[in-house]
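Trainee: Predicted structure and sequence below. I'll ask about it afterward.
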Amino acid sequence: MKEAIAVYTKIPNVTDIKIEPFDVNKRYTKPHRHNKYIELVYFKAGSGFHYVDSVAYKIEPPIVFGISNNEVHHWEIDTVPEGFVIIVKDGFLEKTIDKHINQQLYRLNKEQVIKVQPDESIDKLFEVLCLEMKQHSIQKEVVEGSLKALLGKIIGYSNRVECMVEIDKAVHFEELLLQELRNDVAFYADLMSINVAQLNAICKKSFSKTASQVITTHIIQESKRQLLYTDRTISEIGYSLDFKDVSHFVKYFKRHTAITPLTFKQNGILV
């Protein structure tokens, strides 16, 4: 009997992004999947192969590999590698100040390999990000600004210059959620001039979630913000999020967080 494909979690629960030098001890790994995160790996030195769903990609630096959380991959690296790794959890994408970063990450994540040219600025941006990630108090604006610049440089070398319609629609969906938050998939599908099935397909490809699950994530996040940072009553918060009945809002919140809105507000901890 074959063993189940391993599922790796390479990033602590307390953080949503990790940027660090590539671990030279990971030259040979077993096939595995990622646990709810995407990964970008940049090599400026090294040789060997990267296997994604049994397809072999030759490591020819400088090169970038994108790995999504549903792909099975492993490394077979012949020489000592030199490079960097970016690991991003869903939580980071949900909390970005600049949503253009999400679009950049979705775009790169759709490409399994990007051949870049020797570019000192890419190396420097990675070094800046690694240094910032080591700080006791990480400045979100510095991380996002440097990351956006780095991803922009890498995208500039991408062979896929055509407009990525599905990614653009996924970003548009998130923008609509920020403008008006309703627990209604059909409402957003109508605004985007597509049907519910199409919106679900876009969300599955871009977020590995249904449209309803994406909406739920935003509703719970906004609920927590209002509970902690406003003087609104629980009823007012529920109505502001398009719940017609406060009891429905309380049940919805508890179903997705395991605690009531009042308990969350009293604890005063954003989780």
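Mentor: Sure thing, it's come through. Numbering: from 1, shown residues only.
Trainee: Every contact and neighbour count from this point should use C-alpha atoms.
Mentor: Noted.
Trainee: Distance check, the residue lying closest to residue 39 once chain neighbours are set aside against residue 227.
Mentor: Using CA to CA, 6 or more residues apart in numbering and skipping the chain neighbours, the partner closest in space to residue 39 is residue 87 (4.5 Å). Per CA to CA, to the nearest Å, residue 87 is found 30 Å from residue 227.
Trainee: Also residue 172?
Mentor: With CA to CA as the criterion, residue 172 and residue 227 are 27 Å apart.
Trainee: So for the two, which residue has more residues nearby?
Mentor: Shown here are residue 172 and residue 227; by other CA atoms under 10 Å, residue 227 has more neighbours (21 against 15).
Trainee: List the buried residues in the helix or strand where the more buried one lies.
Mentor: Residue 227 belongs to helix 211-229 when assigned by DSSP states H and E. Across helix 211-229, burial judged by 16 or more other CA atoms under 10 Å covers 211, 213-216, 218-224, 226-228.
Trainee: Tell me the one of the residues you listed nearest residue 99?
Mentor: Within the buried residues of helix 211-229, the smallest distance to residue 99 is 13.8 Å, found for residue 218 (CA to CA).
Trainee: Comparison target, given below:
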Amino acid sequence: MKNPIPVYDLKTFTPAADAGRECLVEVFDGRRPSRAPFPHRHDFFEVLLLHQGSGTHTIDFRLYDIRPPCVFFLSPGQVHTLSPSADVAGFLFLFTAGFYLVDKPDANRLFDLPFFYNLEGESRPLYLQSDTQLEPLRQLFEIAVREYDAAHGEAAEVLRPALDLLLALCKRLYPAQPPEAQKTKGRLLVKRFMQAVEAHYLDCKSVKDFAGQLSVTPNHLNETVKACTGRTASDLIKDKVMLEIKRSLLYTDHTVSEIAYRFGFTDQSYFSKYFRGREGVSPQVYRERAIKSS
């Protein structure tokens, strides 16, 4: 029987000797043991640099090619399945928000990075165009791996600056957002809203609920989200709920009625009508087609 998509914390991926550490840096290749079955999601951030290999990386139903050199980014809560070739090679940096922000005066620093909680709802990898772009990133990873493996008491004093430089360089190289998105005020509010929706989509259903969490008015939240994304705050909440419904249909054995109940639909016929209105097919047909094509 399929279980709900698991959410893993950093302890799942760190060796027993590293328990309690808020980051993990390691070489990523075909010899690396798989510590969690796919698909899964994390409650931490991930940066994966690949300089060799091929394959695909599916993130929230979007399929991306592994075309080295490239960098993949994952925000907490995203469901992914990595399908690399046997000769894949690169580096992996996993870290909690607390690890990154502990010495930052700006608590919203992570939201300023375009590849985390992307406003366009995508997780596009960074495809590097030359060795000149790759080498500084590779060198930073090599330093971080050595420092992590040495397990010095002061390792964090090296790992945090290395992560800072890594993310800053990736931000500089990452495809530019549309000019209107860059200039629009309120991007940080929208990213905070997206993070809140990720964490509370089951117990908060209205724009008013999330506005209260964010200490703004519902009108201000709606106007800001609309200015940044072209869509309303209610649209983004519904999109998140629909994404989770589709995940449940594809990755669990729960019946349609069980899934409907989990997401607050007491009437299965209304749930089916609602789903068909957004996806064009019934939940059961969607499940059958998705399983056939997977």
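Mentor: Good, I have the coordinates. This one's a predicted model, so the numbers in the text were calculated from it and none came from an experiment.
Trainee: Return the residue of structure 1 aligned against residue 24 of structure 2.
Mentor: Using TM-score structural alignment, the partner of residue 24 of structure 2 in structure 1 is residue 18.
Trainee: Checking that match next. Helix, strand or coil?
Mentor: strand (DSSP: H, G, I helix; E, B strand; the rest coil).
Trainee: Surely it is in contact with residue 132?
Mentor: No: Residue 18 of structure 1 is beyond contact range of residue 132, at 10.6 Å (criterion: CA atoms under 8 Å).
Trainee: Nearest residue to the middle of structure 2?
Mentor: In structure 2, the centroid-proximal residue (CA atoms, centre = their mean) is residue 75; its distance is 2.8 Å.
Trainee: how many other residues sit next to the nearest residue to that residue once chain neighbours are set aside?
Mentor: Leaving out its chain neighbours, the residue that sits closest to residue 75 of structure 2 by CA to CA, 6+ apart is residue 45, at 5.0 Å. Counted with other CA under 10 Å, the neighbours of residue 45 of structure 2 add up to 21.
Trainee: counterpart of residue 45 of structure 2 in structure 1?
Mentor: In structure 1, residue 45 of structure 2 lands on residue 38 (TM-score structural alignment).
Trainee: so who does its match touch?
Mentor: Contacts of residue 38 of structure 1 were listed using CA atoms under 8 Å, 6 or more residues apart in numbering, and they are 66-69, 87-89, 109.
Trainee: sec struct for it, please.
Mentor: strand.
Trainee: so how far is residue 197 of structure 1 from it?
Mentor: In terms of CA to CA, residue 38 of structure 1 sits 25 Å off from residue 197 of structure 1.
Trainee: what's the answer for residue 117 of structure 1, then?
Mentor: Taking CA to CA, one finds residue 117 of structure 1 at 40 Å from residue 197 of structure 1.
Trainee: same question, residue 94 of structure 1
Mentor: From residue 94 of structure 1 to residue 197 of structure 1 the distance is 23 Å (CA to CA).
Trainee: residue ranges of the helices in the stretch 101-250 of structure 2, please?
Mentor: Using DSSP state H, counting those that start in this stretch, the helices of the stretch 101-250 of structure 2 run over 131-150, 155-173, 179-183, 187-200, 207-214, 218-229, 233-251.
Trainee: Format the ones you listed as a markdown table; extra columns: distance to residue 277 of structure 2.
Mentor: As requested, the helices of the stretch 101-250 of structure 2 are arranged in a markdown table below (distance: least, CA to CA, whole Å):
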| stretch | distance to residue 277 of structure 2 |
| --- | --- |
| helix 131-150 | 45 |
| helix 155-173 | 38 |
| helix 179-183 | 30 |
| helix 187-200 | 22 |
| helix 207-214 | 21 |
| helix 218-229 | 22 |
| helix 233-251 | 11 |
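Trainee: Looking at these, spot the one closest to residue 286 of structure 2.
Mentor: Across the helices of the stretch 101-250 of structure 2, closest to residue 286 of structure 2 is helix 233-251 (CA to CA), at 7.9 Å.
Trainee: Quick check: buried residues in the closest one?
Mentor: 233, 236-238, 240-242, 244-251.
Trainee: repeat for stretch 270-282 of structure 2
Mentor: Quick answer for stretch 270-282 of structure 2 (16+ other CA under 10 Å): 271-272, 274-275, 282.
Trainee: Which residue of structure 1 is paired with residue 67 of structure 2 in the alignment?
Mentor: So, by TM-score structural alignment, residue 67 of structure 2 is matched to residue 60.
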